[in-house]
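# next comes the sequence, and after it the predicted model I'd like to discuss.
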Amino acid sequence: MMMSKHVPIPTEWQADFLLKQYSLSHRLGYSLSGVVLVFLPIFTILDATLVSYADGELIWKHILFRLPAVILAITFLLLHHKKDPGFWAYPLLLTLNLSIVGMMAAMFVLHYSEQGGRLLYITQGLTLVIITVATATVYGVRDLALIYGLPLTAVIAFIVFSGSPFPDNPIHLTFIPAAIGIGVVIATMLYQEHQRTFIASQQLEHSALTDALTGLPNRRSMQTDLQAEWSRAKREEQYFAVLMADLDRFKAVNDQHGHEVGDEVLTILATRFTNTLRGGDRVARWGGEEFLLLIPSATEESAMAVAEKVRRAVAEPPFATSAGNLAVTLSLGVALHRQTESIDEVISRADKALYRAKQEGRNRAVLAGD
């Protein structure tokens, strides 16, 4: 069976992937706990009626072996229904899986010296469990190294050091390594599928919130940022500034040099924005050659200082394009948010200030008034 090539998670998405895996741990642990609490009582009844009916002590040993898995399953369900937000789900799921394999490994050791149907029955149960827990792993082989490693190392140590005779017909023991191989394949494929699904989801979200040409956030993305900043400013009684920026005479660039050169200008402009702005400042392509800059925790003076810094960074040096060096300038309208106004109102004031900057000769930043 061929497995697809491993696709690593990009560094900038690893924190989100970690949260996604913890969410997956909740779902897998919830399902596995339900399976444990349904099927372990059934198998205990089967033990009593089909296998160990005449041996009450043996039945109690089987119940004792199953008790840790039952306790862990109940614990998982209780924590899940309490909606505990902590990162307990993954380690608890790992421990639950380990207890299930450990339960069957302990029964295997208990019945190893026996010949006949009982050992075959337990071996089949161990084989089934080995494959089943592989479907409830979060990190594939990394999880299985613990889930399989500890119980099966103990089983091998028992066989080697106990002096118990090897079964006369050991063919059924080959089920165990075969099940381990199948489990490794299943866990690896599921983990890789989790990665591919996550990456595809992130790429889709990124493309929905990113301008394809410039790589900057798009209008939809900035609207989300504006809403979050507006809520924060209102809650903390602070201010933020909105800067509307528009390239001067950009239509002439497209008409004279073509739209491909115009696209080069927009791409270079985006780079100059990101290289000039401070860490907390944000910029998005608002539409066409118009860009919106969001400056958190601003004053009129600091917002104008950012606007002037951006304007100078665009004006010098010239833009190096396939049509040669082009002199490009930018006009900006600056509006400081007021506590009583909406997002649309502050954007409207920034737009009016931008219009004034164009009227007053372009290549300048104008502060919005009333």
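Alright, I've got the coordinates.
# going forward, measure contacts between C-alpha atoms and count neighbours the same way
Fine.
# neighbouring contacts of whichever helix or strand Arg235 is part of?
Assigned by DSSP states H and E, Arg235 belongs to helix 219-236. The list of residues contacting helix 219-236 from outside it, by C-alpha atoms under 8 Å, 6 or more residues apart in numbering, reads 209-210, 238-240, 283-287, 294, 296-297, 339, 343.
# which parts of the stretch 101-250 of the chain are helices?
Per DSSP state H, counting those that start in this stretch, the stretch 101-250 of the chain carries helices over the ranges 117-134, 141-162, 175-209, 219-236, 250-257.
# against which helices or strands is the third one packed?
If I follow you right, that is helix 175-209. Helices and strands touching helix 175-209, by 3 or more C-alpha pairs under 8 Å, 6 or more residues apart in numbering; DSSP states H and E, are helix 117-134, helix 141-162, helix 219-236.
# sorry, back to before: how about the helix holding Arg235: buried residues?
Arg219, Arg220, Ser221, Met222, Leu226, Glu229, Trp230, Arg232, Ala233 (16 or more other C-alpha atoms under 10 Å).
# one more structure, for comparison:
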Amino acid sequence: MELLAIPTFAINSQGRVLIWNRACERLTGVPAASVLGTDQHWRCFYSMPRPTLADLVLQDRQFDVPQLYDQHVRRSADGAGLTAQNWCDMPRLGLRRYLAADASPIRAGDGTLVAVVETLRDMTDEKQAQLALEQLATRDGLTGLANRRCFDHTLQAEWQRALRQQQSLSLLMVDVDNFKQYNDAYGHLGGDECLQRIASAVASEMRANDLVARYGGEEFAVILPNQALKGAAIVAERIRCRVEQLQLPNMDSHVTVSIGAATALPAPHNEISQLIATADAALYRAKHMGRNRISLTEAWEWAEKKLAQS
């Protein structure tokens, strides 16, 4: 094991390091002398205490793997060996690395567990390339916001979560007023810059768990999880004011946005399409009432009125 080109370490039945080969030294920046005989090998990979994959095999804690690792599988036929991948802090090196780990038990003739061996592979470059591809697949090329595909996926996920947790879910539809005239006056390059600045303004008003996406053309959509209609109205008004403050010239005035807001409490008999349609209807009302304003609707109330009318 000492001469293997693959980073490898082994722990005994008490969780103390037996082997820390040279490849593992190079990977972690930690010399073997610092870790042999100790149970502090986790410090080579993480800033906060947490078990390595070898520790989980030793402690028969395979059911904790999903909470600790991004990807994981059971490798051996008896289910004792584990394979997993995760980001590691690598404190000694001062940088994060994405490592693939394999941990396998070593047993005596009577089946007693005497040690666990863990091998490691640095997959940082592959992971970063994968993330870059995912970014291209989910981001709008012009504005850097989430694209329509990402919006659809996220809205579906948030709807299901709101359904499970019985929380409200709000949606804003944001449309740039008189954008055709802006394009005619400043050309498509000017129009692109206008959309980029508006995208930044909208994104600046988001919480960490909100999502703003380019829905299409000059229209943006904002998903507000666990946000009631009153809260959605406050966010919508902040967005409207922020865009107005950009003071982008358009005809005799400045570029503004109209916003339709809708809120629903998801239930088994409701559908996501109803929430989108309600927000769209609210946006149409804002446009019809003179633009540069917000219009609000609660989706389930709207649905009940439609049913009553029918």
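Structure received. Bear in mind that the values here come from a model prediction, so they are computed numbers and not experimental data.
# residue in the second structure paired with Gln359 of the first structure?
The equivalent of Gln359 of the first structure in the second structure is His288 (alignment by TM-score structural alignment).
# before we move on, back to that, buried deepest among the helices of the stretch 101-250 of the first structure, which one?
Among these, ranked by average contacts under mean count of other C-alpha atoms under 10 Å, first place goes to helix 117-134 (a mean of 20).
# picking up where we left off before, burial check on the match of Gln359 of the first structure, number of neighbours?
10 (other C-alpha atoms under 10 Å).
# just to revisit the earlier point, nearest to Ala368 of the first structure, out of the helices and strands packed on helix 175-209 of the first structure?
Proximity to Ala368 of the first structure (C-alpha to C-alpha) singles out helix 219-236 among those, at 18.1 Å.
# Ser204 of the second structure matches what in the first structure?
In the first structure, Ser204 of the second structure lands on Asn275 (TM-score structural alignment).
# rewinding a little: quick one: which of the helices of the stretch 101-250 of the first structure is nearest Ala315 of the first structure?
helix 250-257 (13.5 Å).
# which residues in the second structure form strands?
For the second structure, the strands defined by DSSP state E cover 8-12, 17-20, 71-74, 82-88, 97-107, 113-122, 169-176, 211-216, 219-225, 249-250, 253-254, 257-264, 294-298.
# out of the contacts of helix 219-236 of the first structure, which are buried?
Counted by 16+ other C-alpha under 10 Å, the contacts of helix 219-236 of the first structure give Leu209, Thr210, Gln238, Tyr239, Phe240, Val283, Ala284, Arg285, Trp286, Leu294, Pro296, Ser297 as buried.
# nearest residue to the middle of the second structure?
Closest residue to the average C-alpha location of the second structure: Asn209 at 8.6 Å, with C-alpha atoms, centre = their mean.
# give me the nearest residue to it, chain neighbours excluded.
Counting by C-alpha to C-alpha, 6 or more residues apart in numbering, Asn209 of the second structure lies nearest to Pro225, which is 7.2 Å off, once chain neighbours are set aside.
# if we can go back for a sec, identify the residue range in the second structure corresponding to the helix holding Arg235 of the first structure.
Under TM-score structural alignment, the match for helix 219-236 of the first structure in the second structure covers residues 148-165.
# pretty sure Val35 of the second structure contacts Val17?
Yes. Judged on C-alpha atoms under 8 Å, Val35 of the second structure makes contact with Val17 at a distance of 6.7 Å.
# what lines up with Glu301 of the first structure in the second structure?
Checking TM-score structural alignment: Glu301 of the first structure goes with Lys230.
# the match of Ser204 of the second structure and Gln21 of the first structure: what is the separation?
34 Å (C-alpha to C-alpha, to the nearest Å).
# who has more neighbours, these two?
Per other C-alpha under 10 Å, whichever of Asn275 of the first structure and Gln21 has more neighbours is Gln21, with 20 against 12.
# now that one. Nearest residue, chain neighbours left out?
Take Gln21 of the first structure and drop its neighbours on the chain: the residue closest to it by C-alpha to C-alpha, 6+ apart is Val138, 6.5 Å away.
# residue contacts, the closest residue to Arg238 of the second structure other than its chain neighbours?
Using C-alpha to C-alpha, 6+ apart and skipping the chain neighbours, the partner closest in space to Arg238 of the second structure is Glu205 (7.1 Å). Contact analysis of Glu205 of the second structure by C-alpha under 8 Å, 6+ apart lists Val235, Arg238, Ile239.
# same question for Glu219 of the second structure.
Counting by C-alpha under 8 Å, 6+ apart, the residues that Glu219 of the second structure touches are Met173, Val174, Asp175, Val176.
# thought Phe17 of the first structure was touching Phe198?
Yes. Using C-alpha under 8 Å, Phe17 of the first structure makes contact with Phe198 at a distance of 7.1 Å.
# quick one: residues contacting the match of Gln359 of the first structure.
So His288 of the second structure contacts nothing (C-alpha under 8 Å, 6+ apart).
# picking up where we left off before, could you check how far the residue nearest to Gln21 of the first structure is from Asp255 of the first structure?
56 Å.
# check Arg285 of the first structure too.
21 Å.
# what's the answer for Ala320 of the first structure, then?
18 Å.
# Ile147 of the first structure too?
For Ile147 of the first structure, the distance to Asp255 of the first structure (C-alpha to C-alpha) stands at 67 Å.
# and if you look at Gly34 of the first structure?
Applying C-alpha to C-alpha to Gly34 of the first structure and Asp255 of the first structure gives a distance of 67 Å.
# tabulate the buried ones among the contacts of helix 219-236 of the first structure (CSV), appending distance to Asp351 of the first structure.
Listed next are these as CSV, based on distance: C-alpha to C-alpha, whole Å:
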residue, distance to Asp351 of the first structure
Leu209, 23
Thr210, 22
Gln238, 22
Tyr239, 18
Phe240, 16
Val283, 15
Ala284, 15
Arg285, 14
Trp286, 12
Leu294, 14
Pro296, 18
Ser297, 20
